[in-house]
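Undergrad: sequence and computational prediction follow.
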Amino acid sequence: MSCPVCQKDTDPKYRPFCSRRCADIDLGRWLKGSYVIPGAAQEEDDPAPGPDEARH
């Protein structure tokens, strides 16, 4: 199996990655939202009323 970030052989300690660096790079990609499943955009539900709208 090869590292999904750099394609080097994996290290059992960091599996499926080859190093802590590649594991951190992957985590950063997840946190930034770089991994997205393609599909049609969905409409969002009505947003919660803001402070001005709640008084009406």
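TA: All right, it came through fine.

Undergrad: contacts, neighbours, all on C-alpha from now
TA: Noted.

Undergrad: the closest residue to residue 14 other than its chain neighbours and residue 42, how far apart?
TA: Among residues not flanking residue 14 along the chain, residue 20 sits closest, at 6.4 Å (CA to CA, 6 or more residues apart in numbering). Going from residue 20 to residue 42 by CA to CA, to the nearest Å gives 36 Å.

Undergrad: and here is the other one:
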Amino acid sequence: MIPSEKKCPICGKPRKAEYAPFCSKRCRDRDLLQWLGDGYALPGPPTFPDIPQDD
């Protein structure tokens, strides 16, 4: 059995070592723009814990 080749998380094409874990500069830049544009978020405590939250 041949080990499966890892794929680019953005487009699914085979990864290239130069841009790992992406396949190209384009996909690497798209991922960076997602982080910079609040497309991705990490869970954490509320920014303003003193403000009551509506439940």
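TA: In hand now; what should we look at? Keep in mind that this is a model prediction, so the values were computed, not measured.

Undergrad: re the thing from before, so residue 20 and residue 42 of structure 1 - more neighbours on which side?
TA: Set residue 20 of structure 1 next to residue 42 and count neighbours by other CA atoms under 10 Å: residue 20 wins out with 13 against 6.

Undergrad: so what corresponds to residue 19 of structure 1 in structure 2?
TA: Under the alignment (TM-score structural alignment), residue 19 of structure 1 pairs with residue 24 of structure 2.

Undergrad: so what's the residue positioned nearest the centre of structure 2 closest to, chain neighbours aside?
TA: Taking CA atoms, centre = their mean, the centroid of structure 2 lies closest to residue 31, which sits 5.4 Å from it. Once flanking residues are discounted, residue 31 of structure 2 sits nearest to residue 10: 7.3 Å by CA to CA, 6+ apart.

Undergrad: picking that back up, quick check: the residue nearest to the centre of structure 2 touching residue 9?
TA: No - in this structure residue 31 of structure 2 lies outside contact range of residue 9 using CA atoms under 8 Å: 9.0 Å.

Undergrad: show me where structure 2 has helices.
TA: 25-36 (DSSP state H).
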